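# okay, here's the prediction I keep looking at, along with the sequence it came from:
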Amino acid sequence: MLIGEVSRQSGVSTRMLRHYDTLGLVKPTGRTSGGYREYSADDIRRLFHVESLRTLGLSLDETRRALDEPDFAPADLVGDLITHTRRRIAAEQELLTKLERVDATAPSEWEDVLRMVTLLRALESEFAARRQQAILKQDGNASLPIDALAEAALSEDDLNVAGALQWSLSRAAGQGLTTLAVGLESAGVDVRRRAVAAIAAVRTAEATTHLRRALEDSDAVVRSRAALALGARGSIDAIPDLLEMVFTGQHDVEAAEVLGVLTEVSHALGTILDRMQATLDNSNDPPTRLRITQALAEIPGPEAHEALTRLAHDHDRTIAATAAAIMTTQERKQRQR
């Protein structure tokens, strides 16, 4: 069979067939009287073997070795091909994701496309300053790839960049919450912590719902972040966790401040003071009792003042002195008003 006919039947160009001949990969066993290449049945069979191996991603040299070297072991080579193929697929999938995110913003001009592509590339930078700058420079009125920002917030470990991402998401009118909520279900505690911090920056009813769910998390940090955010929004659901934060000393100052706000916007004063008094009466741990005493400084009203008055005569001198100092400060402020 002459080269032209081989090309038509195999789909391999005559140029490539000549290249295979030059390399010794598929050499025609014969020549016509006019010097044209003439392929035998065995040559055609080898050609199809070559093309089959090439479809797996083997180079020409690897293909030649696979066919001609009896001791050539395919296992390692196939393993390398699998790794290479997975990387190529991952790269293609990453490109597809970027295109879908750009498309989701319905860009009207190429300038919008280029701006979003620039942002997406910057989010992948190894330099935190570049990531932060790219986020902060975005126009608040422009369409943004919100899901990409939300995913970045779930993986960002630089506090400054994380803050920039939370700021950007807070301006997105609740977009991205679905992605962030998925982060609350992650097996990784760091992801859940990032998720609740980002959700806390969003002031919508849906965000509040997700924060309430985060109160059930097994991690104390996730619960505390959710409680502080909910308490600041006037939700009494946060009270048990806020009190626990005071008792255990985890962000107890911030928790006490939020409890003070809650007593003014809800009818929870009695509940808060009862829990504090019960712990004061039943705890033998001086640091815990001292934190509760300090927290009472944030609670308005005569009931809290009465509790401080009793503590000013406490058997623990540090607690007594602290309670007395708080009342003195409060009385001074009252006179100045």
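That came through fine.
# only C-alpha atoms for contact and neighbour calcs from this point on.
Fine.
# contacting residues around residue 259?
231, 239, 242, 243, 272, 298, 299 (C-alpha atoms under 8 Å, 6 or more residues apart in numbering).
# where do the helices sit along the stretch 101-250 of the chain?
Counting by DSSP state H, counting those that start in this stretch, the stretch 101-250 of the chain has these helices, from start to end: 110-123, 128-136, 146-155, 159-170, 177-183, 189-200, 205-214, 220-232, 239-248.
# so which bits of the helix or strand harbouring residue 6 are buried?
Counting by DSSP states H and E, the element that carries residue 6 is helix 3-10. Residues of helix 3-10 classed as buried by neighbour count (16 or more other C-alpha atoms under 10 Å): 3, 6, 7.
# please compare the first structure with the one that follows:
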Amino acid sequence: MNDGATPGGWLRIGEVARRTGLTVRALHHYDRLGLVVPSERSWGDHRLYSPSDLRRLLDVQHLRALGLSLAEVAAALDDPGFDPNRVLDEHIDQLRQRITLQQQLLERLSVLRAGNEAAWPDLLDTIALTARLRHPDATVRVRAVLDGEAIPLPVLLDRLATESDPAVQGMLAWAVAQHGTPAVGPLVGLLASPHADVRLHVVQALAKLGDPAAVEPLIGLLDDPAEPVRSASVTALGRLGDERALPALIRLLGGTEVPLSAAVTDALIDFGAPAARLLAADPPAGASARSQAVEVLAQIDSPAARDALLAHATDPDPQVRLAAVFALAGVPGEAADAALATAAASGDRQLVAVAERIIADRRR
């Protein structure tokens, strides 16, 4: 019969190959392995496949499509004790690993493509540099950052998001900052990183860039769970000098965390007169916050700062009064003299002693 089938419904190997899409060589291989052995042979010693042989062959193809090896396929078809779930679990794990690797490759290619505007030789240089940025030795990674004068921004951001060594993170943040304004948006995106050290270095990079677009995201980090990130955000806002940050910074006055408290003081002093005007117009409610406000005001040379110190010299809290009177030593004028005289006559022994000493010094 010219279709490859015999009168009894048997199929010759060529017809089996045509129907299944397998090659004759593969069918011979299955026969040698005992995986699918033709049930009959013709008078001319040609392999003849029965309908049951064909069904077994289809079962083999289906199992192979699931990723099973030929040995596993044979066991699945012939071993009564074969556990399909165990094999499937193993292949699921392997597939997940391959998907992860492929996803990582996709991300690497996307990063390289996003940062590539050069010819092929330059792209090869970038690939080599990227490999150094992934080197297991942190010293090699630092050197790669220092040597890479034109590392594409997407490559730097990708590494900053995944780097674990603080020294390398700092260098990557510095390198990102060299890209200027185009780096601001992507850096802000990295502030959502679950890793506090990444957020910390992103904040430091944003501080170096000095772009107003970073102000609102940095204000949002004042509630960050990591104190170093909060302190760095305060410092960055002080450097940026955008008055939108002042109300949020003033609300932090009186805190008990020493590094954060010191950062708030320094940041408000950096703002200068605008900070003094807000502190004078709306003094903080808590005594500890007012004490810290006095520390800030004492280091700002402005009319609003002087007026606020004079007001705090009669504060209801003795520690705030004492800090304000002590700060008046550097404030000239009759108003300060009058406030000092009032303090010297207050009856508060500690306040009187400080006020009298300052008055005596001013008379010299």
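Happy to help now that I have it. In this text the structure is predicted, and so the values were computed from the model without any measurement.
# got CSV for the buried residues of helix 3-10 of structure 1, with distance to residue 265 of structure 1 too?
Below are those laid out as CSV (distance: C-alpha to C-alpha, whole Å):
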residue, distance to residue 265 of structure 1
3, 89
6, 87
7, 84
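# ok, so of these, who is nearest residue 209 of structure 1?
Nearest to residue 209 of structure 1 among the buried residues of helix 3-10 of structure 1, counting by C-alpha to C-alpha, is residue 7 at 66.3 Å.
# now which residue in structure 2 aligns to that closest one?
Residue correspondence to structure 2 (TM-score structural alignment): residue 7 of structure 1 is matched to residue 17.
# quick one: residues contacting its match.
23, 24, 27.
# which of those residues are buried, as a PyMOL select command?
Applying 16+ other C-alpha under 10 Å to the contacts of residue 17 of structure 2 leaves a buried subset, and the PyMOL line that selects it is:
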select buried, resi 27
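# so which of the contacts of residue 17 of structure 2 are in helices?
Of the contacts of residue 17 of structure 2, the ones assigned to helices by DSSP state H are 24, 27.
# what's the closest of the contacts of residue 17 of structure 2 to residue 136 of structure 2?
Lowest distance from residue 136 of structure 2 to these (C-alpha to C-alpha) belongs to residue 23, with 46.1 Å.
# excluding covalently adjacent residues, which one is nearest to that closest one?
Nearest residue to residue 23 of structure 2, sequence neighbours excluded (C-alpha to C-alpha, 6 or more residues apart in numbering): residue 17, at 5.6 Å.
# I'd like to know how far the one you found sits from residue 58 of structure 2.
Distance, residue 17 of structure 2 to residue 58 of structure 2, by C-alpha to C-alpha, to the nearest Å: 12 Å.
# residue 304 of structure 2 touches residue 280, doesn't it?
Yes. Using C-alpha atoms under 8 Å as the test, residue 304 of structure 2 is close enough to residue 280 to be in contact (6.3 Å).
# need the counterpart of residue 28 of structure 1 in structure 2.
Match for residue 28 of structure 1 (TM-score structural alignment): residue 38.
# how about the nearest residue to that match, chain neighbours excluded?
Residue 38 of structure 2 sits nearest to residue 49 (C-alpha to C-alpha, 6+ apart), 4.8 Å away.
# need the contact list for whichever residue in structure 1 pairs up with the one you found.
Counting by TM-score structural alignment, residue 49 of structure 2 lines up with residue 39 in structure 1. Listed by C-alpha under 8 Å, 6+ apart, the contact set of residue 39 of structure 1 reads 1, 2, 3, 6, 27, 28, 29, 30.
# output those in a markdown table, with distance to residue 142 of structure 1 appended to each entry.
Converted to a markdown table, the contacts of residue 39 of structure 1 look like this (distance: C-alpha to C-alpha, whole Å):
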| residue | distance to residue 142 of structure 1 |
| --- | --- |
| 1 | 64 |
| 2 | 63 |
| 3 | 60 |
| 6 | 58 |
| 27 | 62 |
| 28 | 64 |
| 29 | 67 |
| 30 | 69 |
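# among these, name the buried ones.
Buried members of the contacts of residue 39 of structure 1, scored by 16+ other C-alpha under 10 Å, are 3, 6, 27, 28.
# SS state for the last one?
Using DSSP: H, G, I helix; E, B strand; the rest coil, the secondary structure recorded for residue 28 of structure 1 is coil.
# quick check: the gap between it and residue 216 of structure 1.
74 Å.
# likewise the second one?
Applying C-alpha to C-alpha, the value for residue 6 of structure 1 to residue 216 of structure 1 is 70 Å.
# equivalent analysis for residue 198 of structure 1, please.
Residue 198 of structure 1 sits 17 Å away from residue 216 of structure 1, taking C-alpha to C-alpha as the criterion.
# repeat that for residue 268 of structure 1.
Distance, residue 268 of structure 1 to residue 216 of structure 1, using C-alpha to C-alpha: 21 Å.
# trace residue 165 of structure 1 over to structure 2, please.
Correspondence of residue 165 of structure 1 to structure 2, assessed by TM-score structural alignment: residue 172.
# count of neighbours near its match?
Neighbour count for residue 172 of structure 2, taken as other C-alpha atoms under 10 Å: 29.
# repeat for residue 147 of structure 1
Residue 147 of structure 1 has 18 nearby residues by other C-alpha under 10 Å.
# aligned to it, what sits in structure 2?
In structure 2, the residue paired with residue 147 of structure 1 is residue 154, using TM-score structural alignment.
# ok, that match - contacts?
Residues in contact with residue 154 of structure 2 (C-alpha under 8 Å, 6+ apart) are 111, 112, 114, 115.
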